[in-house]
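Undergrad: sharing a model that was predicted from the sequence below.
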Amino acid sequence: MKTFFLFALTLLLSVTAARAGQSTAGVIKSLEGKAAILRDGRQIEAKIGDTLHVGDTVTTEATGSAGIMLEDNTLVSLGPGSRLDLNDFAFEPQNGLFAVAIKLIKGSFAYMSGIIGHLAPEKIRIETPDAVIAVHGTRFLVNVEDAR
């Protein structure tokens, strides 16, 4: 019994340490239809409450949409048939670390900045296949047509 307890505790600590190594960026707050998270070469069906990490890609199907809240309360609403890469995120105000870097590959999204947009708007980078958006306001809508 004691051996089992030690094994379970070791397993729990190693899982916690592995998760701590991943940089949490946000969470899926709402879903309509189907969406997926692409992480480390795997596709995971998105569910409300799923955690998003730096390096994740979120996709929505042709009839799907997803609401994402980043750790600094930034809101991103993905429209149908969208693909969004979460390239960088840092929110450590106590250390002066701020970063938001997202790229809309296709589809549409609405953006409403959170705390980083107010404290360090120059640290926000929004990319599309054709442009980089500088965030001087707090809200905007982007649509990227499929280049086919």
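TA: It's in. Numbering: from 1, shown residues only.
Undergrad: please count neighbours and contacts with C-alpha atoms only from this point.
TA: Noted.
Undergrad: what comes up buried for the top strand by length along the chain?
TA: Longest strand of the chain, by residue count under DSSP state E: strand 97-112. Buried residues in strand 97-112, counted by 16 or more other C-alpha atoms under 10 Å: 98-109, 111-112.
Undergrad: where along this protein do the helices fall?
TA: 2-21, 115-119 (DSSP state H).
Undergrad: A further structure is provided below for comparison with the first:
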Amino acid sequence: MRHALRYTVLLLGIGTTMAIGWPVGAQGLTQQAIGFYLTVIGKPTVVHVGQPAAMPVKLRESVYFKDVIETQADSRAKALFDDDSILTVGENSRVEVSEYIYDPANNQRSSVLRMIQGKARALVGKLFAGLGSKFEVHTPTAVAAARGTYFVVWIEEKASRKMGLNEIGTVRPVSVQGPEVAELQAGGTGVANIGSSGNVAFTSGGKTVEVPPGSYAFAPPGMPPFAPVIITPTAPPGVTGAIASTEVPDVPQPESPSQVVTALGQGVVPLVGAGGPIIAPPPPVLPGLTPPSPISGAGISAIINTPGINLLCGVVRVCQAECPSCAE
């Protein structure tokens, strides 16, 4: 990890090392970052603790503990944290970094994101086995806990179409037997697991269901989640909309020839006019490191190739190279 643990506080009686970030002037502490913004679209804003005035989010600026990130229509923001997790805040959303503990020496990471409204996605590529390690997104009525996967959480703004015994399967509360008919109620929480591995533990109304890769689940306010359903083109608009509206590609960064050669593992910069370099394949991703494709924002297309899932063809236009079965 390229970011060092910059600032630690020993919690007396607990012995936990906590990496926290505060902006300059907040409670007299030195500015410390816990991540930075990879991509900024539109005009998202952030409120730092101790500085109530909202500030524009800028590319490559730092993220701090207790930051509240807010977006409006047509604005989004993607941030990379020191533990290699990635948060994307969709439009018309408000998310607070309410807890951030990162202690690589003890294999510990505890992150809690509090989403007040809107939608967000998170890539949690690394697993931490240290005591108390977790990665959770909290909404006013539910909790989504990731276990090494890529997922979207949203708060339903308005009721969506009803679901029951139909082409996408039986949808009913886990505590109810029989073909109950339900709908995506306004104020409820939805979770879509768009990763290729790892489950999301989705808790609401005192009940928890495991949402596997390529599936989604929904919980009306105060009620248990419905049984998970496979994501298909016929999924409710709230599901497909949350996935599509949180997909944000990284902003390409210019690189010098030397940087490109170094990144590819080449030892010598080719001479100008030599006909171009022979580029070797990039080195494989080492175990434990975040793979590059999800970082690049491959959200909807990231799980098109999940076995048994023909994801969202016809819902969101993708090129034939990404989805050969989709006709133009």
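TA: Right, received. Where do you want to start? Note that this is a predicted model, so its numbers are computed, not measured.
Undergrad: overall similarity of the pair, as a TM-score.
TA: For this chain pair, the superposition-based TM-score is 0.76 by TM-score structural alignment, normalised by the length of structure 1; 129 aligned residues with a C-alpha RMSD of 2.3 Å.
Undergrad: related to what we said a few turns ago, for the helices of structure 1, give me CSV that also has distance to residue 28 of structure 1 and mean neighbour count.
TA: As requested, the helices of structure 1 are arranged in CSV below (distance: least, C-alpha to C-alpha, whole Å; neighbours: other C-alpha atoms under 10 Å):
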stretch, distance to residue 28 of structure 1, mean neighbour count
helix 2-21, 17, 11
helix 115-119, 18, 17
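Undergrad: packing partners of the longest strand of structure 1?
TA: strand 75-78, strand 83-92, helix 115-119, strand 124-127, strand 139-144 (3 or more C-alpha pairs under 8 Å, 6 or more residues apart in numbering; DSSP states H and E).
Undergrad: what's near enough to touch residue 30 of structure 1?
TA: Applying C-alpha atoms under 8 Å, 6 or more residues apart in numbering to residue 30 of structure 1 gives the contacts 48, 66-68.
Undergrad: likewise for residue 135 of structure 1?
TA: Taking C-alpha under 8 Å, 6+ apart as the criterion, residue 135 of structure 1 is in contact with 117, 121-122, 124-126.
Undergrad: quick one: buried ones out of those residues?
TA: Buried members of those, scored by 16+ other C-alpha under 10 Å, are 117, 121, 124-126.
Undergrad: just put those residues in CSV and tack on distance to residue 76 of structure 1.
TA: Output for those, formatted as CSV (distance: C-alpha to C-alpha, whole Å):
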residue, distance to residue 76 of structure 1
117, 13
121, 16
124, 13
125, 14
126, 11
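Undergrad: in structure 2, which of the contacts of residue 135 of structure 1 still touch?
TA: Retained in structure 2: 124-125, out of the contacts of residue 135 of structure 1 (criterion both residues aligned by TM-score structural alignment, their matches' C-alpha atoms under 8 Å).
Undergrad: mean per-residue distance, the longest strand of structure 1 to structure 2?
TA: Once fitted to structure 2, strand 97-112 of structure 1 is off its aligned match by 1.2 Å on average (mean C-alpha distance after the TM-score superposition for structure 1).
Undergrad: show me what residue 134 of structure 1 aligns to in structure 2.
TA: Using TM-score structural alignment as the criterion, the counterpart of residue 134 of structure 1 in structure 2 is residue 145.
Undergrad: just residue 37 of structure 1 next, same as before
TA: By TM-score structural alignment, residue 37 of structure 1 lines up with residue 46.
Undergrad: one more: residue 105 of structure 1?
TA: Residue 105 of structure 1 maps onto residue 116 in structure 2, with residues paired by TM-score structural alignment.
Undergrad: burial count for the closest residue to its match other than its chain neighbours?
TA: With C-alpha to C-alpha, 6 or more residues apart in numbering as the criterion, residue 116 of structure 2 has its nearest non-adjacent residue at 5.5 Å, and that residue is residue 94. Using other C-alpha atoms under 10 Å, residue 94 of structure 2 has 22 other residues around it.
Undergrad: what distance do you get for residue 94 of structure 2 to residue 87 of structure 2?
TA: From residue 94 of structure 2 over to residue 87 of structure 2 the distance is 12 Å, taken as C-alpha to C-alpha, to the nearest Å.
Undergrad: again with residue 127 of structure 2
TA: To residue 87 of structure 2, residue 127 of structure 2 is 16 Å away according to C-alpha to C-alpha.
Undergrad: and if you look at residue 238 of structure 2?
TA: For residue 238 of structure 2, the distance to residue 87 of structure 2 equals 20 Å [C-alpha to C-alpha].
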